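> got a structure for you, letters missing:
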C-alpha cells in the first residue's frame, strides 16, 4: 500500500557579481532570521526556473532570464510524521539586469564578499548550503526531520558531477 504524501516546491537563487554575493538580512518577524539567499515557493503551474526568476525579481528587483540560471542542486527536508517533503531547487546566477529595490519586502539587501559571507549571522542550514553554490558540479542534501524532537534523524550530503 502506497502512502500519500505532500510536497512543497521552493527555489533559492544566489546572485554572484565577481567576488560578491547578494544576501537578504531577514528580520525575526518574517521567520528564518539572518542572512540568506533570495527565494521562495514555486507557484502552480510555474516551472522551477520560472519560480526562481519571479522570486528573485519580487525580493530584489533584479531581472534574470531562465536560461541564465545555473542549477546547483536540491535540498529536501522529509517529515515522516506528516508525510511532507519540502524540496528546494537551488540556482546560481551571474548575469542580471535591473536595480535593487529600495524597500525590499523580505529584508535589507546586501552585497557581501563571498569569503566573508559565512561570518554573518545565518541559519545553520543556509551556512551549510552557501559554499556549495561556488563548487564545481551539483549537490543533493537530504534531511529526514523528527518534528517532535526538532532534530534530524538522517542527514545526507552528496556532491555530484
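Sure thing, it's come through. It should be emphasised that the depicted structure is a prediction, and the values quoted were computed from it without experimental measurement. Residues are numbered from 1 along each chain as shown.
> C-alpha only now, for contacts and for neighbours.
Noted.
> helix or strand for residue 129, which one?
helix 124-129 (DSSP states H and E).
> which secondary structure elements does that helix contact?
Of the remaining helices and strands, none touches helix 124-129 by 3 or more CA pairs under 8 Å, 6 or more residues apart in numbering; DSSP states H and E.
> Which neighbouring elements make contact with the biggest helix by length in the chain?
The single longest helix within the chain, with elements called by DSSP state H, is helix 48-60. Judged by 3+ CA pairs under 8 Å, 6+ apart, the packing partners of helix 48-60 are strand 6-17, strand 39-41.
> putting a second one here so we can go through both:
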C-alpha cells in the first residue's frame, strides 16, 4: 500500500491551524494542512514544503505521529508542529483559521475522520496506524464504516527518507 500524502496539525495556544479545502478530497471541509509527496521527497520534507506553500509558515521540527490509511489502498503520514517562523498567509488551496480542538472534534464542518485520530496524534503515545474503511461513492470515499488503531508498520516509521514509487 502506498502512502502518497502528508497532513500536519500546527498547534498554538490550544488551537490548531486548519484549512477549509477548496478541492477534493474533502472539498468544503476543514482539515489539517498537507498534500502530495513528490518523487524523491521524504514524507517529512513533503510536510515542510506543503505547510510552507499553503500557509507561509516555516516549520521547525515537525513531529511524526503516525499514518492514516484509507480502505487498505492509500494513506497519509501525520505530523504535528508547535514551532515555526513566519506569518500565516492564505493560499489558493483554501481559507486558513485557528480552531479549538473541541470545535474540530464536534463540528460537522470538519473532516469526519478527525475525531477518530486527532486526539491520539496530538498525544504522547508512540505513532500508530489509523486504518479507516469507507463506503465508496464513485472515485471518492464516502462515510466511515470501520476504524481500527494498529501498530505502525516498520516501513512507515522511516518518514525522513525519500519514498520510491511515488
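Yes, it's here. The shown structure was predicted, so the numbers you read here are calculated from the model rather than taken from an experiment.
> TM-score for these two?
The TM-score (TM-score structural alignment, normalised by the length of the first structure) is 0.77; 146 aligned residues with a CA RMSD of 2.6 Å.
> Deepest-packed of the helices and strands packed on helix 48-60 of the first structure, please.
Highest mean neighbour count of these: strand 39-41, a mean of 21 (counted as mean count of other CA atoms under 10 Å).
> residues in the second structure matched by that strand, start to end?
The aligned range for strand 39-41 of the first structure in the second structure is 34-36, by TM-score structural alignment.
> Check the mean deviation of that stretch from the first structure.
Mean deviation of stretch 34-36 of the second structure relative to the first structure after superposition (mean CA distance after the TM-score superposition for the first structure): 0.7 Å.
> circling back: need the helices and strands packed on helix 48-60 of the first structure in a markdown table with distance to residue 88 of the first structure, can you?
Shown next, in a markdown table, are those (distance: least, CA to CA, whole Å):
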| stretch | distance to residue 88 of the first structure |
| --- | --- |
| strand 6-17 | 5 |
| strand 39-41 | 9 |
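> residues of stretch 25-45 of the second structure that come out buried?
26, 28-38, 41-45 (16 or more other CA atoms under 10 Å).
> gap between the two ends of it?
End-to-end span of stretch 25-45 of the second structure (CA to CA, to the nearest Å): 22 Å.
> Can you show me the strands along the first structure?
Secondary structure of the first structure (DSSP state E): strands located at 6-17, 20-26, 34-36, 39-41, 69-79, 84-93, 108-113, 138-146, 151-160.
> Looks like residue 78 of the second structure contacts residue 4 (just checking).
No: checked against CA atoms under 8 Å, the pair residue 78 of the second structure and residue 4 is beyond contact range at 11.6 Å.
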